[in-house]
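Visitor: show me the folded form of this:
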Amino acid sequence: MDENNAECRPIDYYAQQLFDYHFLKQELKKADCIFVLGSHDPSVADYASQLYHEGFAPYIIFSGGVIRPVGELRNTTPKSEAEAFFDIAVEKGVPAEAIILENNATNTGENFIFTRKLLKEKELDFKSFILVQKPYMIRRTYATAKVQFADFDFTVSALPDTYDSYITRCIENNISKERVISNMTGDLQRLKIYPEKGFLIAMQIPAEVWNAYEKLIEMGFEGRMAN
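Guide: Below you'll find the model as predicted:
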């Protein structure tokens, strides 16, 4: 294969460029709460549990009202993302009383909006958060939090991973590579168009990353485009 010929490059070449861009890395620091945004990836709950046990925060909020089918989040009955994550965390030794559930959010913006409402209703005076998501949703989580959580101190984090090892782990959790790549193109599209809607702050997208996005769209990875 001629590496100088972009047309000959494999899908993974472009997908890794998106993964590396999306996976914004910040230094972890202790916080009042670990705030986990809903996801179809159960390893997000694994990582939140790990952070809890390592003493990074005394509480975990799981936010996510999307009902997932049996087996998608290691669940034996259909459950919301928050409820399925709760089960995973408890199995990993997190005390139930340290977990707060938000069961209504169906997208990233609602994760923040409904969690803020929940904090107010429960009179929880948390001022700092570790925001946890999948690696390829970290940049969009950060950009959204800069709008929705601007008055809080926060860092964003995901289980440290490479593109190859993340894909392997997803397949072990019944999440296909095709689904991951389509999600990554959808997230990049949102980073491009959502700032003008006020949903998140603008983030610079390097030309080579946008080119990789366009190549993946040409290859058919457009299953999660926003309107």
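
Visitor: going forward, measure contacts between C-alpha atoms and count neighbours the same way
Guide: OK.

Visitor: which residues of this protein fall in strands?
Guide: Along the chain, the stretches classed as strands by DSSP state E are 33-37, 60-63, 67-68, 79-80, 99-102, 128-132, 153-157.

Visitor: need those strands in TSV with mean neighbour count and distance to Leu216, can you?
Guide: As requested, the strands of the chain are arranged in TSV below (neighbours: other Cα atoms under 10 Å; distance: least, Cα to Cα, whole Å):
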stretch	mean neighbour count	distance to Leu216
strand 33-37	27	26
strand 60-63	28	30
strand 67-68	18	27
strand 79-80	22	31
strand 99-102	20	34
strand 128-132	24	26
strand 153-157	23	26
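
Visitor: mind putting these into a markdown table with distance to Ile181?
Guide: Compiled in a markdown table, those are given as follows (distance: least, Cα to Cα, whole Å):
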| stretch | distance to Ile181 |
| --- | --- |
| strand 33-37 | 19 |
| strand 60-63 | 23 |
| strand 67-68 | 20 |
| strand 79-80 | 24 |
| strand 99-102 | 28 |
| strand 128-132 | 20 |
| strand 153-157 | 20 |
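
Visitor: let's see this one next to it:
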Amino acid sequence: MISTQTWADARRLWDHHLMHHTPRPCSVAIGLGSHDLGVADAAVELYRRGMAPLIVFTGATSPTTRDRMPRGEAVHYRERALELGVPDGAVLVEPHARNTGENIRFSRALLEENGVDVSSVLLVSKPYEERRANATARKLWPGVEFVSASSPMTFEEYVASIRDDRLVIDMLVGALQRLTIYPDRGFMVADPAPGEVTAAYERLCRAGFTSRLVAEGRGTVGQ
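Guide: Predicted structure coming up:
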């Protein structure tokens, strides 16, 4: 049974992970690969609204997506976008990235190879990954403005969509830890959390929501 305090703490982390940006027209939308096809759906909706003339989907496979997306996350995202009516010429695929840092670096290289002039990026991710993706992108691609976006849903709606309450809280905790330790490793810019967010994170760790934490002595760029 998850306590009222735990739900309140998880909701506080969820709200912090969202950048609360208002989408605006950008040079390109980049959809970061994951298990969640909602990222592709959000990128398509932004494209339909005229927020970007081009979409890049980036991502290989991971242990959590190998069975669900055997052709690779970016490829499955592209297939979803085409099913939803996006023209083939408006989608580029970067199929090699295995973490957030590689998502950014490889997408940047792909756009340069295709002669796309980029001054701003709609960075589309899972909701709880907005802040981490933004901090990683600002570190690895200076001089570009990043506008974060994700599927518009409440915390309760996201929990219901995953159908695993504990896993969602574990993911929120893991994402906050990375925001805390990765700047010192040079993986992202510093984006310190307010005291009340840190306190909520520490309570959740003490309550055992730690399955998505990484060992603090190691890590992969932007993972």
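
Visitor: circling back to that earlier point, of the strands of structure 1, give the one that comes closest to Leu191 of structure 1.
Guide: Within the strands of structure 1, the stretch nearest Leu191 of structure 1 is strand 153-157; the backing value is 16.1 Å (Cα to Cα).

Visitor: circling back to that earlier point, to Tyr142 of structure 1, which of the strands of structure 1 lies closest?
Guide: Among those, strand 153-157 comes nearest to Tyr142 of structure 1, with 6.3 Å by Cα to Cα.

Visitor: mean shift between the closest one and structure 2?
Guide: In the superposition with structure 2, the average deviation recorded for strand 153-157 of structure 1 is 1.5 Å (mean Cα distance after the TM-score superposition for structure 1).

Visitor: matching residues in structure 2 for that strand?
Guide: Structural correspondence for strand 153-157 of structure 1: residues 145-149 of structure 2, per TM-score structural alignment.

Visitor: quick revisit: nearest to Met203 of structure 1, of the strands of structure 1?
Guide: Each of the strands of structure 1 was scored for nearness to Met203 of structure 1 using Cα to Cα, and the closest is strand 153-157 (15.1 Å).

Visitor: now the most centrally placed residue in structure 1: how far from Ile60 of structure 1?
Guide: Ranked by distance to the mean C-alpha position of structure 1 (Cα atoms, centre = their mean), the top residue is Gln133 at 2.9 Å. Using Cα to Cα, to the nearest Å, one gets 13 Å for the distance from Gln133 of structure 1 to Ile60 of structure 1.

Visitor: give the residues shared as contacts by these two.
Guide: Jointly contacting Gln133 of structure 1 and Ile60 under the rule Cα atoms under 8 Å, 6 or more residues apart in numbering are Val36.

Visitor: what residues does the match of strand 153-157 of structure 1 touch?
Guide: Contacts of stretch 145-149 of structure 2 with the rest of the structure, by Cα under 8 Å, 6+ apart, involve 19-24, 42, 119-125, 127, 130-131, 134, 137-138.

Visitor: and these, which of them are buried?
Guide: When the contacts of stretch 145-149 of structure 2 are checked for burial by 16 or more other Cα atoms under 10 Å, the buried set is 19, 42, 120-125, 127, 130-131, 134, 137-138.

Visitor: nearest to Ile104 of structure 2 among the residues you listed?
Guide: Closest to Ile104 of structure 2, out of all of these and judged by Cα to Cα, is Ala137, at 6.1 Å.

Visitor: ok, the closest residue to the closest one other than its chain neighbours - contacts?
Guide: Leaving aside its sequence neighbours, Ala137 of structure 2 sits nearest to Ile104 (Cα to Cα, 6 or more residues apart in numbering; 6.1 Å). Contacts here follow Cα under 8 Å, 6+ apart; on that basis Ile104 of structure 2 touches Thr136, Ala137, Leu140, Trp141.

Visitor: end-to-end on stretch 198-214 of structure 2?
Guide: 17 Å.
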